[in-house]
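A.B. asks: Sequence plus the predicted model coming up.
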Amino acid sequence: MRTFSYFSVALLSTVALVSCSKEDNTPAESFLKTVAEVKVDEYTIRLQNASGSFVMGYNEVVLTAVKSSGEQVAIEEATFFPEMEMYKSDNNGGYTKEVNHRHSCPHTTLAKVGDQWKSQALFQMTTGATGSWYAKLTYKIAGVSKTIDRLDFVVKAQTNTALGKVGRFKVTSNTNPDGQMHLYAIVAPEKPIAGDNQLALGVWKMENKNSFPSVTDFTIEVKITEKGNTAVLSTSELRYSDSFYRGNVTYPKKGSYVLTYTMKDAQGNVIQPKDNAGNAVILASEISF
């Protein structure tokens, strides 16, 4: 699994604030909020981040463990694998609780960053009637390894309109006429400003239900228009760097915008994305701030 390493500005700012303060010795972990937790023996194992919730889109994931006293304990080794179980239709417009199939999502290998175990995940669906999310975890504390087969968590709708929605498209080829599914999503900026902004766009290929490597060999042209107006305000080019497609985009003022993407392969040929029915589609993100 290729990694994507953009960490949320809010979380890093919080950690930096704690690190630089001479008068506040509160550990960085205390600024994290719990998304889901489970008690195993004398420890409580938690999935956390700065907001205390997971949303459809890009997310920080931090794995922590505490004793019953609330004292933080060191995790020596750990793994994280998110999975969603999709329910079968009841053939009456709803869904049963019987599992039809399971799939994962783009996510990085859980890695130790400083004294925290971190991952990033791109959840492409919300928890709801169609299915539910959970994590498979392993960890080692004080030389003892444990496995958690299921820790349920909720993925909510994206609340940050500056990031838009997770999109998807297929790319057909001679070797794959049915099309290879891809996902794309804006990762940054979380808080755009009027003027110049550094855009980070993630693109992932769904090799199978459990493998979502980052796409690294595209060039992406972005056209900026105001929502409801077809006049192009500016055009930028995104190139792959540090796990995402990055480039400068300009918004003349606060408002609602449409970012339309033209993707090109390594040879400079325009890639024509298609939907599930095989029809040509336009790739775009609608944002507002």
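C.D. replies: Yep, it's here.

A.B. asks: from here on, contacts and neighbour counts on C-alpha atoms
C.D. replies: OK.

A.B. asks: which residues touch the nearest residue in space to residue 43 that is not next to it in sequence?
C.D. replies: Excluding the flanking residues, the one nearest residue 43 by Cα to Cα, 6 or more residues apart in numbering is residue 67, at 4.7 Å. Shown in contact with residue 67 (Cα atoms under 8 Å, 6 or more residues apart in numbering): 42-44, 73.

A.B. asks: and here's the other structure:
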Amino acid sequence: MKNLKYIFNILILSIFFGSCSSDDDEITAVETNPVEDLNLLYEISAEGHTLQMYSEKEQLEVGYNEISILIKDLETNQYVTNASPTWMPMMNMETMSHSAPHTLLNNSEENSVYKAYIVFQMPNNDSERWELKLDYTFKEQVLEKIIDLDVVSPIDGLKKTQVFTGSDETRYIMAYVNPKKFQVAQNEFEMVLYKMENMNTFPVVEDYKITLDPRMPSMGNHSSPNNQDLTYNIATQKYEGVLSLTMTGYWKINLKLLNENDEVLKGEEVTETQSESSLYMELEL
């Protein structure tokens, strides 16, 4: 009788743990939508498939824009994971055309989502517009699509991008990246820096330094303590530092760009007689 009771208890425990294991399997099998928190900006129909472009922004803006592209096979209702897309943004002006700094599209994090970013230097206007040339493979065919882009100035009106010529006669493009939302605290601060080699080529600038001097013009132009200048991170290809903000309101982030020899290429020191640098970003929190 004792043996029978023992066997019965073992059977109950087996059923219980088996049920828990089954529940865990069902939980881990649930897939998350990789673009759930993003905004669908464009959906373009093509033969047998659609192209979708997502961004965390509601519109493409002058400056840094992270973009995700998906290609949906309408026959299988599945997203394509082997499209190998390449892209080239182009600004078509009245007398000339030029591209913009951008990274290569890749799907290393999520097979069906091709991610990269573009730094737009200027907005569209009535006679000058951005377009995106997208090349990709669908069902073993190499295809090309031209997408008209609507690029606007930042909705909040703040300066987040600088295009300038340094004292070395080089044309630079600098853009703010992170954080997405500032706090009254020490914020991890990121920017990207490119130089213009020609109208279509913008290599990353490495091993320079960007100094930070945040000021509040409405509060006697006071600064803040414990800022850390931005230096280049080879892994992320971004410039990283710490921006200290001590109160809410409008801040002007005065900057200086120094080359590898600590020579100032752009920007000025803020002093009693020099209230701001010619190189700066703006934020409000």
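C.D. replies: Sure thing, it's come through. Bear in mind the structure is a predicted one, so any value in this text is a computation, not a measurement.

A.B. asks: Superposing both, give me the TM-score.
C.D. replies: Once superposed, chain against chain, the TM-score is 0.77 (TM-score structural alignment, normalised by the length of the second structure); 244 aligned residues with a Cα RMSD of 2.4 Å.

A.B. asks: number of nearby residues for residue 169 of the first structure?
C.D. replies: 22 (other Cα atoms under 10 Å).

A.B. asks: correct me, but it touches residue 273?
C.D. replies: Yes. Contact criterion Cα atoms under 8 Å: residue 169 of the first structure and residue 273 qualify, at 5.7 Å.

A.B. asks: list residues touching both of those two?
C.D. replies: Joint contacts of residue 169 of the first structure and residue 273 (Cα under 8 Å, 6+ apart) are 281, 283.

A.B. asks: what's the counterpart of residue 222 of the first structure in the second structure?
C.D. replies: In the second structure, the residue matched to residue 222 of the first structure (TM-score structural alignment) is residue 212.

A.B. asks: element containing that match, please.
C.D. replies: Residue 212 of the second structure is located in strand 209-215, with elements delineated by DSSP states H and E.

A.B. asks: list the helices and strands that strand packs on?
C.D. replies: Applying 3 or more Cα pairs under 8 Å, 6 or more residues apart in numbering; DSSP states H and E, one finds that strand 209-215 of the second structure contacts strand 228-233, strand 238-244, strand 250-258.

A.B. asks: Of all the residues in the first one, which ones are buried?
C.D. replies: The one in question is strand 228-233 of the second structure. Buried residues in strand 228-233 of the second structure, counted by 16 or more other Cα atoms under 10 Å: 228-232.

A.B. asks: about what we covered before: buried residues of the strand holding residue 212 of the second structure, list them for me.
C.D. replies: Buried residues in strand 209-215 of the second structure (16+ other Cα under 10 Å): 209-215.

A.B. asks: With the first structure overlaid, how far apart is that strand on average?
C.D. replies: Comparison of strand 209-215 of the second structure with the first structure after fitting gives an average deviation of 1.1 Å (mean Cα distance after the TM-score superposition for the first structure).

A.B. asks: Residues touching that strand, excluding its own?
C.D. replies: With contact meaning Cα under 8 Å, 6+ apart, strand 209-215 of the second structure is reached by 221-224, 227-232, 239, 243-245, 251-260, 262, 270.

A.B. asks: chain center to that strand, what's the gap?
C.D. replies: On the basis of Cα atoms, centre = their mean, to the nearest Å, strand 209-215 of the second structure sits 21 Å off its chain's mean C-alpha point.

A.B. asks: What angle do strand 250-258 and that strand make with each other?
C.D. replies: Between the axes of strand 209-215 of the second structure and strand 250-258, defined by axes from the mean of the first three to the mean of the last three Cα atoms, to 10 degrees, the angle is 160 degrees.

A.B. asks: All set now, cheers.
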